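J.: Prediction below, plus the sequence it came from.
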Amino acid sequence: MKTAVITGASSGFGAALARKLVSEGHTVLGLARRQDKLDALAAELGERFIPVSVDLTDRARAEAVLTDLSARFPAIDVLINNAGLALGVDKAQDAKMDQWDTMVATNISALLHITHALLPGMVKNNKGHIINLGSTAGEYAYAGGNVYGATKAFVHQLGLNLRADLSGTAVRVSTVAPGLCSGTDFSAVRLGDKDKAAAVYQNVDALTPDDIADTIAWIMNAPAHMNVNYIELMPVAQSFAGLSIHRKA
């Protein structure tokens, strides 16, 4: 059995992942900001789920918590960088700078803080697996996707570059890029309106958090000699829109 760290563990993909991995007998260190939701999940899942309340965007606080975590659990097998968010769908010229800053802090800086803290231990032990949550938004541009899409493109490219740096070790790195997925707070947070968020998934058989959890469990349980570099998932109902052309009046 493995010891896995999951960021953003209190809801959505993170909570589904925690349930999946605990059900398979793994130990899960669930990191998130919301202590009440972590406590509720701990009450549900039992002793194999260890709640850790931390804001990974706060570098000093994150370093203190992660140093303690590494001391208590010196052999962390899997880091699942799941925490992330999108804010707004305004075009870049109309977007709010504070929303951009928050997306960069959460989707990039927080991921870097925990990866930088835990990766040396994996290299020292010559085993481990980093699994990052990307997005189809990191591959396919769309109006209003601007900085969110850019942060997810960063996640994908970081994974590839980590693989290059880790050549010669047994440490694996994977990126999972979901498309349209219901059953999370993602669209409600992004749009700030529950009704608008519900409309995104209306009459669509979208992916679910369990689909993502099952995929990640398969990746982390794959043979040690096998690395899934990148995997992209979409519901059958989602496809490609083609390039936009603006015609003169």
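T.: Structure's in. What do you need?
J.: contacts and neighbour counts: CA atoms only from here.
T.: Fine.
J.: wait, Arg33 sits on Asp55?
T.: Yes: between Arg33 and Asp55 there is a contact under Cα atoms under 8 Å: 5.3 Å.
J.: and these two? which has more neighbours close in?
T.: Asp55 (19 against 16; other Cα atoms under 10 Å).
J.: The more buried one: which element?
T.: Counting by DSSP states H and E, no helix or strand carries Asp55.
J.: and it, what is it in contact with?
T.: Contact analysis of Asp55 by Cα atoms under 8 Å, 6 or more residues apart in numbering lists Ala32, Arg33, Arg61, Ala62.
J.: Second structure for comparison follows:
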Amino acid sequence: MSSPHAATSRIAVVTGASSGIGAATARQLDASGFHVVAVARRADLLKSLVTSLSSATAVVADVTSDADVSRLSEVVAGLDGSVELLVNNAGGALGADPVESADLSDWQWMFDVNVLGTVRVTKALLPLLERSGRGTIVVLSSTAGLIVYEGGGGYTAAKHAQTAVAETLRLELNGRLVRVVEIDPGMVKTDEFAVKRFGGDAEQAAAVYAGVEFPLVAEDIADCIVWTATRPHHVNIDRLVVRPLAQAAQHKVHRVL
């Protein structure tokens, strides 16, 4: 489904666009003049997002599905414009168990969506991004991709792997006109991330942000993504680490209790 003004000269693809950082990024890219291809599994939320944008196409797809990503690539290739930006935002965390009692199905899901999903979509759209002559791939990793913490083994392992993918891809694309940007947010409060991680336990999710007056929000990270993507194309922001002022490090958070 597309908005009435689908034809444009600049196309940006955003995965995980149905809520949170993905939806905020889609809105800010739309405001910056991109035609946004919003990708997610939830059709109802995608439809609501796309109808609120001036120039957008919704593609219902799961980044862990080869067939879905192939169909996404076909849709994007058929649009009137230059595919200049891919934001690999789809991802997430499940559980907070120690390694010795790890739920391997949770680990499998985190690797599938964060790591293999990023690789799958990047592989599919890289030819189009390179063809534009000014392609940019944004990988939304996390500060969890830079340092580990207790109870986060599955998520930190997946995010470390995603960071490794971004770094490797940048080396492999050297000399070609495609930038690779890694964004590593710290504590970001969204409607769904922590709730999903803790199996729908809203009280446990709220405890993560307890006493933090001003955590980051989705719009803050979207602003960072759009800023990196709209620099002159010879400027590559390799890695942008962003935390709220209250979070000095992964384990150092000021709380007003």
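T.: Everything's here; your move. It should be emphasised that the depicted structure is a prediction, and the values quoted were computed from it without experimental measurement.
J.: TM-score of the superposed pair?
T.: For these two chains in superposition, a TM-score of 0.92 is obtained (TM-score structural alignment, normalised by the length of structure 1); 241 aligned residues with a Cα RMSD of 1.5 Å.
J.: Quick one: neighbours of Gln35 of structure 1, just the number.
T.: For Gln35 of structure 1, the number of neighbouring residues by other Cα under 10 Å comes to 15.
J.: Check the gap between the counterpart of it in structure 2 and Ser65 of structure 2 for me.
T.: Matched to structure 2 by TM-score structural alignment, Gln35 of structure 1 sits across from Ala43. Going from Ala43 of structure 2 to Ser65 of structure 2 by Cα to Cα, to the nearest Å gives 16 Å.
J.: residues contacting the aligned partner of Ile131 of structure 1 in structure 2?
T.: Structural alignment (TM-score structural alignment) places Ile131 of structure 1 against Val138 in structure 2. Listed by Cα under 8 Å, 6+ apart, the contact set of Val138 of structure 2 reads Leu85, Leu86, Val87, Asn88, Val180, Val181, Glu182, Ile183, Ile225, Ala229.
J.: Is Val138 of structure 2 in a helix, a strand, or coil?
T.: Counting by DSSP: H, G, I helix; E, B strand; the rest coil, the backbone at Val138 of structure 2 sits in strand.
J.: residue contacts, the residue positioned nearest the centre of structure 1?
T.: Here the mean C-alpha position of structure 1 is nearest to the C-alpha of Asn82 (Cα atoms, centre = their mean), at a distance of 2.0 Å. Residues near Asn82 of structure 1 by Cα under 8 Å, 6+ apart: Ile6, Thr7, Gly8, Ala9, Phe13, Gly14, Asn132, Leu133.
J.: ok, Ala23 of structure 2 - contacts?
T.: Shown in contact with Ala23 of structure 2 (Cα under 8 Å, 6+ apart): Gly16, Ala17, Leu49.
J.: Return the residue of structure 1 aligned against the first one.
T.: Residue-level alignment of Gly16 of structure 2 against structure 1, with TM-score structural alignment as criterion, gives Gly8.
J.: thought the match of Gln35 of structure 1 was touching Val60?
T.: Yes: the pair Ala43 of structure 2 / Val60 is scored as a contact, 5.9 Å apart, by Cα under 8 Å.
J.: measure the equivalent of Gly152 of structure 2 over in structure 1 to Asp101 of structure 1 for me?
T.: Applying TM-score structural alignment, one finds that Gly152 of structure 2 aligns to Gly145 in structure 1. Applying Cα to Cα, the value for Gly145 of structure 1 to Asp101 of structure 1 is 14 Å.
J.: how about Val78 of structure 1, what's its partner in structure 2?
T.: Aligned by TM-score structural alignment, Val78 of structure 1 pairs with Leu85 of structure 2.
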